[in-house]
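> Sequence and predicted structure are below.
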Amino acid sequence: MIGPALAHAEVTWLKNGGLYLNGASSRMYDALSPEHVQIQLVERVAHFHQTVFAEAEFDVGLDFLTCWQNWIVQRPEPGSVLHFVAHQQHPLSRDDLERAVSLWPQLAQFSEQLVQAWPPAVAGLHRLVFADGQVRLTLHFGPQGDAWHDLNKPDSQPASRPGSVVIIGAGIAGACLARNLAERGVSVQILDSLTPGQAASGNRQGALYAKLGVDYSPQTALSLSALLFAERFYQQFQTYQSSTGQAPFFHATGLLQLAFNDHEQQRQHKFLARNHYPTGVLYPVTAQQASDLVGVTVHRGGLWFPQGGWLAPSQLCQALVQHPLITVHPHCRVTGMAQSDRLWQISARQSNATAGSDQILNLESDQLVICAGAQTPELLPQAWLAPGERLRLKPIRGQVSHLPAAAITSPSAVICGSRYLNPQHDGIAVTGATFDLRDGNPLPTTASHQENLTELDSLLPGILNTEHPAVTAENLQGRVAFRCTTHDYQPVAGVFATQSMKTNAGAWMFTGLGSKGLTYAPLLAEYLADRMCSQPAALPHALAHRLRVERVLQQE
């Protein structure tokens, strides 16, 4: 694969203010064009709780905008979803799209949102979500191929949506999935051993980034799709949260992927020679340009991701589960999972420090999802596995160090290399994390703090104020979390169906996100909710195939 940027569509602007779109459709648009849109000519499939439209050419999006407007007028029930699927070999630039849709001020309520969420011209599928999840737009950019044909193929299975789902785990994976399902009208109950965003998703700060491969492989395509979707998702969700008076959890500072040594510099040179990315995604910078962007002196150049930044994961998880259709059961230890008459029976013991005694919970749901990270293997009933079969999941210890703002020269943007350093917030900048494969110590250690300090000093010489008393491994505070990853370091998101279980029994697994949970979780939650609700998938088959559960099952 060579990727992934595409040329923009060619537009001829007319003297009357209209435009002529060159390409497959060769259509002309003017102020009167909305009067000629005939929604009934667009292929339409209507199912319970969802309406799906598909068209061969998206063009300037007029059919979509008119369809959205008409759907809102019909006052759909909460949880109903309008899904619009379209193809465009060469998408418009954002500036051209904004100029084109300005022809129709009567659609401004919808077109302004489309322009804001418009993706860069990158080949593949792009999922855009509007109206708190009630409107979904799936765009396929580039030549029509298997991804488009798979997406446009009618589903042979009857459409259905679960009435209820139990999710085990309230980290970033479980919280994203719970929110996604709730916005589709599904009642969700979450069981967590702690509280939302307190285990692997509990760090004060986490970077939003992806290290894209030198060759544009399916793995790189998945990482890029996840990154672009996450950037849109966090911006949109933060806008919603801000309207309710909540403090920001996403800080879009930009992110520098530093060419911190000769090996990484050579890797980035190969990456740039073999790939063409839109500048809205990333672009190379010199050491001086990088220094200007991050506000501190760096001695090498790198790759600048203008839409990157950092998040407060725990705060984010807590905000995601605030929804009328989500109930959280904290401090729970799952004691049983079994299926009876197509319903899942989940039992758990919930500790209650106030009452001084435990409470027994017995929940029932249509479907069940395990999002328990490193705890997944111990939760899985042995009856689900064949004799001698095991999950190829492993916990990796990661310790971060909390640097007092006075002890460093804080950058204004995230810097990633052998370690990451976030801008200081509330007097603390987080750096890390260690990568400890065979260390089960849950407590911060002096040795790990020293490792973080040594690596940071090598990455950014002079950024530490070595005379500050806090800049010693013995005095630093920090936190340990255990990332859950797979044998091939690729995430898992799919149905759990083994020979010992009923086919399509409604059990799912969503785990193994490793150190890229903040990047992967939003898109994979979107994809998994698509499958659970029998809606058009946010990922093409070639990428979704990489997420299947079967690949992490192994006979010992």
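Cool, the structure landed. Residues are numbered from 1 along each chain as shown.
> From now on I want contacts and neighbour counts done on CA atoms only, so please keep to that.
Noted.
> Following element in sequence after the longest strand seen in the chain, please.
With DSSP state E applied, the strand covering the greatest number of residues in the chain is identified as strand 393-404. Of the helices and strands lying after strand 393-404 in sequence (DSSP states H and E), the nearest is strand 414-416.
> Check which helices and strands the helix or strand following that following strand is in contact with.
Read in the C-terminal direction, the helix or strand following strand 414-416 is strand 420-421, with elements assigned using DSSP H and E. Strand 420-421 sits against strand 414-416, strand 428-432, with contacts defined as 3 or more Cα pairs under 8 Å, 6 or more residues apart in numbering; DSSP states H and E.
> Tell me where the stretch 351-500 of the chain has helices.
In the stretch 351-500 of the chain, the segments counted as helices under DSSP state H, counting those that start in this stretch are 376-379, 446-459.
> actually the chain, not the one I typed
If DSSP state H is used as the criterion, the helices of the chain fall at 62-73, 94-101, 108-117, 146-152, 172-183, 218-243, 262-274, 287-294, 313-320, 376-379, 446-459, 517-532, 541-544.
> Not counting its neighbours along the chain, what's nearest Glu98?
In this structure, Glu98 finds its nearest non-sequential neighbour in Val115, 6.0 Å apart by Cα to Cα, 6 or more residues apart in numbering.
> List the contacts of the residue nearest to Gln89 when sequence neighbours are not counted.
If you skip the residues right next to it in sequence, Gln89 has Gly142 as its closest partner in space, 4.0 Å away by Cα to Cα, 6+ apart. The neighbours of Gly142, taking Cα atoms under 8 Å, 6 or more residues apart in numbering as the test, are 6, 88-90, 122-124.
> Please give me every residue in contact with the residue nearest to Glu98.
Applying Cα under 8 Å, 6+ apart to Val115 gives the contacts 94, 97-98.
> follow-up on the earlier one: tell me which of the helices of the stretch 351-500 of the chain lies nearest to Ala525.
helix 376-379 (17.2 Å; Cα to Cα).
> can you pull the buried residues of that closest one?
376, 379 (16 or more other Cα atoms under 10 Å).
> Would you mind putting the contacts of Val115 into a markdown table with distance to His251 alongside?
Supplementary listing: these in a markdown table, determined by distance: Cα to Cα, whole Å:
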| residue | distance to His251 |
| --- | --- |
| Arg94 | 23 |
| Leu97 | 27 |
| Glu98 | 25 |
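> Got another one to weigh against that:
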Amino acid sequence: MRRALVLLDTDFDGARLRAACAAHGGRRLHYIALAPRPVDASHLPEEWRMQWPPCVPGLHRMVSRDGLLTLDVLIGEPEVCLAQVAARIDEVLLAWVPAAVTLLARLLVDGARLQAVHLDEAQRAALQKNGFVFDESRLRAVFYARRGEHVAAVAPERRAIVIGAGVAGAAACERLAARGWKVTLVERHAQPASEASGNLAGIFMPQLSKDDNIATRLVRAAYLYSLRYWKDLGGIGAAFDGAQCGVLQLARDGAHAQVQRQIAASGLYPRQFARWLDASEASAMLGAPAPDGAWWFEQGGWARPSSVCAAMLDACGALLTRRFSSSALRLERGDEEWLVRDADGGLIAAAPTVILAAGTGAVDFAQAADLPLDAVRGQVTHLAAGSLPSLPFVACREAYMTPAHEGLVCVGATYDAEADATVRATSQHENIRKIADILDVPVFDAPLAGRTGFRCVAPDRLPLAGALPDPGVPGRCERLRDVPRWPGLFGLLGYASRGLIWAPLAAELLACQLEGEPLPLERQLAEALDPARFLLRERRRAG
């Protein structure tokens, strides 16, 4: 697969996008655009209007129907956004000159071309000082990297083994297959989504915070990316079971509501992304008292993880080989590739790249044994439709309730530091008590029914997505790039309670890392997911 041409537009302009597409017709193009102001998408072609994100800060990835054009739009203050681009740029459309030209120069490949809209002499001199050589137009230049800075990209051998067939593993298979990789999926159960991804329903919605912290930004990125990704997959309720029915998230108490009102007053979130409802609006929607108000996420909803897995795996086509009912117990590094073996030492599969996506089962492999992953029990209760007041949307606070589907309502889930996999009456009572309190109905008894699963959770509650560290290699580490890694061994782990939305974005991130493509996240956010972050902290503390 030929590498895409990567173009950076420092101030998004629809006309420049159309011109770039025309100039590079037929070639894969990755267009990265900074958007410091709201964009009127009504003037864009229909395929971009349909995908255009709400005006919230962050990187938003869209892909054309034919797959030839990837459009990344970074919404926010332009110099901040420029510092967060993680890509190797071939061409620059320069609408303004950053105060620190080195921010731009570090992104460019040797021989990259620049076209400026306007330059004064001081700006031109700053660019020349950083390796740009201008032609007679004095607006066009070629960038020449300093000696030793240019590193040629090496195309990977596109064969991989994915261990684990839940949402993490299925998304990894699909994102790699979409790039032409041959993937072998190894799963110890007879069918996919048999562990934490086996619940009848998972809910999807964003996370909000007053300081718009890293976790909030990551969840927002994952949520919005997943909504676009699922459309490409065929649509919620069409390609897989679920509904984009909206989510009503009630404030916990008065103090919590006060913080939420401050978030709403900040103006950061447009109404179609998140709308704050006062007590009267929230109560009317819930059909029960909601004295502290609620958030309404109209694009949120629920989906059945097993059907999402099936849709992603089906999308892989002939590039996917399934090895189900195969218990991978050992990894060995052979001659430039990994060997996956069963309990008897028999070879299950071999490939240069292995991706561990088996939740807490990943730590059973010696190479991942030191990862700080915990199994957190979660029991979901299944109630017959009509057991509770019927709602057409997901309602949540300390617990969530989905709309009835195929005669069942899902309520949950507990959060227990226990290893009991049985469905317990005490956990069911806890779920019913919490949802009854939300809906202002009496607590009731119901036949014991539900499912218990175990979330894979890291200490900071964020996923692990990327190359796995090798703690057996000694040495001082100051930065993530200093941490030693296992060659060709990667992880997609720690999705906790948000596996549905973490899975597509984390898989896209890993696929981009493997292919040397622009990352679908800001640099700071990608680093926050690096599996080596825990070993780095440990070695920093050790001095």
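Right, received. Where do you want to start? Quick caveat, the model's predicted, so the values are computed rather than measured.
> still on that earlier bit, which part of structure 2 matches the longest strand of structure 1?
Strand 393-404 of structure 1 lines up with residues 373-384 of structure 2 when matched by TM-score structural alignment.
> residue boundaries of the strands in the stretch 51-200 of structure 2?
Along the stretch 51-200 of structure 2, the segments classed as strands by DSSP state E, counting those that start in this stretch run 58-63, 69-75, 89-94, 108-116, 132-134, 140-143, 159-163, 182-186.
> closest one to Leu17 of structure 2 among those?
When the strands of the stretch 51-200 of structure 2 are compared by Cα to Cα, strand 69-75 sits nearest Leu17 of structure 2, at 9.3 Å.
> Specify, as a residue range, where that closest one falls in structure 1.
Across structure 1, the stretch matching strand 69-75 of structure 2 (TM-score structural alignment) is residues 135-141.
> hmm, back to that, would TSV of the contacts of Gly142 of structure 1 with distance to Gln238 of structure 1 be doable?
Below are these laid out as TSV (distance: Cα to Cα, whole Å):
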residue	distance to Gln238 of structure 1
Leu6	29
Gln88	29
Gln89	31
His90	30
Val122	25
Ala123	27
Gly124	26
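> Pull out the buried residues from these.
Applying the neighbour count, that is 16+ other Cα under 10 Å, the buried entries in those are 6, 88-90, 122-124.
> if we can go back for a sec, make JSON lines out of the helices of the stretch 351-500 of structure 1 and add distance to Glu57 of structure 1.
Conversion of those to JSON lines gives the following (distance: least, Cα to Cα, whole Å):
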{"stretch": "helix 376-379", "distance to Glu57 of structure 1": "43"}
{"stretch": "helix 446-459", "distance to Glu57 of structure 1": "48"}
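> ranking these by burial, who's on top?
Mean neighbour count (mean count of other Cα atoms under 10 Å) peaks for helix 446-459 among the helices of the stretch 351-500 of structure 1, with a mean of 19.
> Contacts for it next, please.
Judged by Cα under 8 Å, 6+ apart, the contacts made with helix 446-459 of structure 1 from elsewhere in the structure are 260, 399-401, 417-419, 421, 431-434, 463-464, 472-474, 476, 478.
> What's the separation between Thr184 of structure 2 and Ser326 of structure 2?
To Ser326 of structure 2, Thr184 of structure 2 is 12 Å away according to Cα to Cα, to the nearest Å.
> Neighbour count: those two, which is higher?
For Thr184 of structure 2 versus Ser326, the count of surrounding residues by other Cα atoms under 10 Å is larger for Thr184: 22 against 18.
> Counterpart of Leu408 of structure 2 over in structure 1?
For Leu408 of structure 2, the aligned position in structure 1 is Ile428, judged by TM-score structural alignment.
> you'd agree its match is up against Ala407?
No - applying Cα atoms under 8 Å as the test, Ile428 of structure 1 and Ala407 come out as separate, 9.4 Å apart.
> overlap in contacts of the two?
Joint contacts of Ile428 of structure 1 and Ala407 (Cα under 8 Å, 6+ apart) do not exist.
> which residue sits closest to Ala421 of structure 2, ignoring its sequence neighbours?
Here the residue nearest Ala421 of structure 2, using Cα to Cα, 6+ apart, is Thr452, at 5.8 Å.
> List the residues that contact the residue mapped onto the one you found from structure 1.
In the superposition onto structure 1, Thr452 of structure 2 corresponds to Val480 when matched by TM-score structural alignment. Taking Cα under 8 Å, 6+ apart as the criterion, Val480 of structure 1 is in contact with 397-400, 442-444.
> rewinding a little: to Ala54 of structure 1, which of the helices of structure 1 lies closest?
helix 146-152 (7.2 Å).
> which parts of the closest one are buried?
By neighbour count with 16+ other Cα under 10 Å, helix 146-152 of structure 1 contains the buried residues 147-148, 150-152.
> same deal with stretch 345-358 of structure 2?
348-358.
> likewise stretch 340-347 of structure 1?
Using 16+ other Cα under 10 Å as the test for burial, stretch 340-347 of structure 1 gives 343-347.
> Format those residues as a markdown table; extra columns: distance to Cys67 of structure 1.
Written out in a markdown table, the entries for those read as follows (distance: Cα to Cα, whole Å):
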| residue | distance to Cys67 of structure 1 |
| --- | --- |
| Leu343 | 37 |
| Trp344 | 38 |
| Gln345 | 41 |
| Ile346 | 41 |
| Ser347 | 45 |
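> Out of these, which sit inside strands?
Counting by DSSP E, the members of those that fall within strands are 343-347.
> Tell me how many other residues crowd the alignment partner in structure 2 of Pro536 of structure 1.
Pro536 of structure 1 maps onto Pro518 in structure 2, with residues paired by TM-score structural alignment. Counted by other Cα under 10 Å, the residues lying close to Pro518 of structure 2 total 22.
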